[in-house]
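Q: pasting the structure only:
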């Protein structure tokens, strides 16, 4: 994906328009003047980073989006098809919401994909960023909720409590996605972060939110689990395969937080090579985060498969027999109907 063609001729207008996906590509700096956010006093040549996620990466965006939508739809269909599995997997409401979040993210991927210049307008730009991050925040909060509360609630908790918690988590995710939504704009047919300095505060808030949800939350889960094991108290939090989800977003939160510190000049990069490495890390972390939309439904399916097989031995024998009879009858109903 991407290319790295050197550019010799450029202007100030071109420097300010070098804003690709999520505006993480830095601008050029010449001599004594700095037209970007980095200051290199002795620079002779412009500092130009490779853009991995440019027009040539459009097939990657489209493929990830299609795989995510298909996988999420298949998991949702499997979870909602058979009420018998609801007893075997009491966490199916949370799993279904995770699949919905993955489907929403997959829908936003082509909206923000570079190369679809004809489809970009301010409304789609804002909607794409809001769906992108709000769905990711919701999935992270749902995984934390499942790890800490859902196993303790068990099958006896009321639907009202589940619905209230779900609405609260999705509402919180929607609010957390507003800063990045308000800081976006369209430039030369690309959906990017606005270059206005007045919106720098919103971008910093967004970076802090990503660092807190994608980095601090999983670290907090691991710390709580280690403390619980050390004290031998309680089953919370519950480790599951769903925690793998954070592997795809943890680098994004770390690198985005570091990039925010560099942009705010809290940290200074001494060389152009360091800036290019940071830009490369941002794009790689972004690509890894995009891949989650195809992997997240598989994690949900794997968790449900394990929960179902773990619950089967605990069911009474009549219930297991009735489940097998129901399955047999559903398979034999079609031939009997045809014979009649």
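A: Arrived safely, thanks for sending. Computed from a predicted structure; not experimentally measured. Numbers count the residues shown, from 1 in each chain.

Q: from here on, contacts and neighbour counts on C-alpha atoms
A: Will do.

Q: which residue ranges of the chain form helices?
A: Along the chain, the segments classed as helices by DSSP state H run 12-16, 58-81, 84-88, 92-112, 122-148, 150-153, 159-176, 178-182, 200-211, 217-231, 245-263, 272-311, 317-339.

Q: how far is the longest one from where the chain is centred?
A: Meaning helix 272-311. 8 Å (Cα atoms, centre = their mean, to the nearest Å).

Q: check which residues of it are buried.
A: Going by neighbour count (16 or more other Cα atoms under 10 Å), the buried part of helix 272-311 is 272, 275-276, 278-301, 303-304, 307-308.

Q: same list (the helices of the chain) but as TSV, adding distance to residue 28.
A: Formatted as TSV, those follow (distance: least, Cα to Cα, whole Å):
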stretch	distance to residue 28
helix 12-16	6
helix 58-81	25
helix 84-88	56
helix 92-112	24
helix 122-148	25
helix 150-153	50
helix 159-176	32
helix 178-182	24
helix 200-211	19
helix 217-231	36
helix 245-263	14
helix 272-311	10
helix 317-339	65
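
Q: second structure for comparison follows:
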């Protein structure tokens, strides 16, 4: 086993450095204690490539089918379908970066240079913000439509939903600026000189701003806590309203699908945010972990929860297939047109006959998600 002792200059660097999308798994080892890093590196080198490969295969297949179904019915998109399209694009953009992060986890390290390091890291951030913001847009539109009978979008204003999606992309791009500025491919002597794609934040004494802490605070508040409050409020209000009176089988089924998407999002992203928050508190000496074992456990937890967050990109199409009746029907029709032998279930056909027509502005009944 190789033990590494860090001097004062090393600690000054580590306190202001973060390691990109996978975050700084080993950025702050035991302060004042010599810790072995090989166990965590071996775990990372095996776990990340396996999980990322699985996510890539399932995600590209699922999102490819999703985008194919949307393209097939592009003449009859609903508001929800437009948001789903943008979700599928964001997920696909993130998925194509997974082979590069998997390569970094191996002994090869980051071999793609600093420019692509910035691009890949920024895509991670953009996808995260786009995903949660688009879900917030969907929940807000459903909340206004069902609870207050007020329609944010309508056929008379088709540009409004496009403007909303464009605003989400622009805001997400704005929030990814720290990645474009600070991400670099740097050699890490603590890992045998392996090059990694990491954030190279300036020292606090040079900038008078703790960029590391500031970027984490923005990530936790704007990218998670605030949207979480919006989602919980909107869907709690919708569920309460639906219990008070009849709103149609079709509309209740639409809420069921979208609610499933939100729940899965929180299941995938909450562990990562909680673990990263603990890591942030430890990095800023607010929380002290006294043993190397506890620090190694935290590093492994961050690796596992990051992989879980990436898997979210593969789960949305699965939800559409198992919960969305119309998505299944459209998918089966598309496969039939390609020569595949498929059979519609009697339940799906019966459900379609039972459908009720929802409001013109929401056009919920035309969405592939129900």
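A: Done, it's in. Remember, it's a predicted structure, so these values are computed and weren't measured experimentally.

Q: need the winner for burial among the helices of the first structure.
A: Stretch with highest mean neighbour count among those: helix 92-112 (a mean of 24; mean count of other Cα atoms under 10 Å).

Q: what packs against that one?
A: Packing contacts for helix 92-112 of the first structure, counted by 3 or more Cα pairs under 8 Å, 6 or more residues apart in numbering; DSSP states H and E, involve helix 58-81, helix 122-148, helix 272-311.

Q: angle of the second one against helix 200-211?
A: Relative orientation of helix 122-148 of the first structure versus helix 200-211 (axes from the mean of the first three to the mean of the last three Cα atoms, to 10 degrees): 30 degrees.

Q: start and end residues in the second structure for helix 122-148 of the first structure, please.
A: Structural correspondence for helix 122-148 of the first structure: residues 114-140 of the second structure, per TM-score structural alignment.

Q: average offset between the matching stretch and the first structure?
A: Between stretch 114-140 of the second structure and its aligned stretch in the first structure, the superposed structures give an average distance of 0.7 Å (mean Cα distance after the TM-score superposition for the first structure).

Q: what about the corresponding residue of the first structure for residue 185 of the second structure, how many neighbours?
A: Here residue 185 of the second structure is matched to residue 186 in the first structure, going by TM-score structural alignment. Around residue 186 of the first structure there are 19 other residues, counting by other Cα atoms under 10 Å.

Q: go on, the one 10 residues further on?
A: Counted by other Cα under 10 Å, the residues lying close to residue 196 of the first structure total 9.

Q: make TSV out of the helices and strands packed on helix 92-112 of the first structure and add distance to residue 214 of the first structure.
A: Written out in TSV, the entries for those read as follows (distance: least, Cα to Cα, whole Å):
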stretch	distance to residue 214 of the first structure
helix 58-81	20
helix 122-148	7
helix 272-311	11
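
Q: what's the closest of those helices to residue 10 of the first structure?
A: Shortest distance between residue 10 of the first structure and these, using Cα to Cα, is found for helix 272-311: 17.6 Å.

Q: ok and the closest one relative to helix 122-148, angle-wise?
A: Using the same axes, to 10 degrees, the interaxial angle of helix 272-311 of the first structure with respect to helix 122-148 works out to 50 degrees.

Q: between helix 272-311 of the first structure and helix 92-112, how many degrees?
A: Our comparison of helix 272-311 of the first structure with helix 92-112, counting by the same axes, to 10 degrees, yields an angle of 150 degrees.

Q: the helices and strands packed on helix 92-112 of the first structure: which one's closest to residue 90 of the first structure?
A: The minimum distance between residue 90 of the first structure and those falls on helix 272-311, with 8.6 Å, by Cα to Cα.

Q: report all helices and strands that that closest one contacts.
A: Applying 3+ Cα pairs under 8 Å, 6+ apart, we find helix 272-311 of the first structure packed against helix 58-81, helix 84-88, helix 92-112, helix 245-263.

Q: turn these into a markdown table, columns for distance to residue 237 of the first structure.
A: As requested, those are arranged in a markdown table below (distance: least, Cα to Cα, whole Å):
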| stretch | distance to residue 237 of the first structure |
| --- | --- |
| helix 58-81 | 24 |
| helix 84-88 | 21 |
| helix 92-112 | 16 |
| helix 245-263 | 15 |
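
Q: and of the ones you listed, who's closest to residue 6 of the first structure?
A: For these, proximity to residue 6 of the first structure was assessed by Cα to Cα; helix 58-81 is nearest, at 21.3 Å.

Q: how big's the offset between that closest one and the second structure?
A: In the superposition with the second structure, the aligned residues lie an average of 1.9 Å away from helix 58-81 of the first structure, counting by mean Cα distance after the TM-score superposition for the first structure.

Q: counting by contacts, list what that helix packs against.
A: Counting contacts by 3+ Cα pairs under 8 Å, 6+ apart, helix 58-81 of the first structure is packed against helix 92-112, helix 272-311.

Q: the residue nearest in space to the middle of the second structure: what's it in contact with?
A: With distances taken as Cα atoms, centre = their mean, the residue of the second structure nearest its centroid is residue 128 (4.0 Å). Residues in contact with residue 128 of the second structure (Cα atoms under 8 Å, 6 or more residues apart in numbering) are residue 223.
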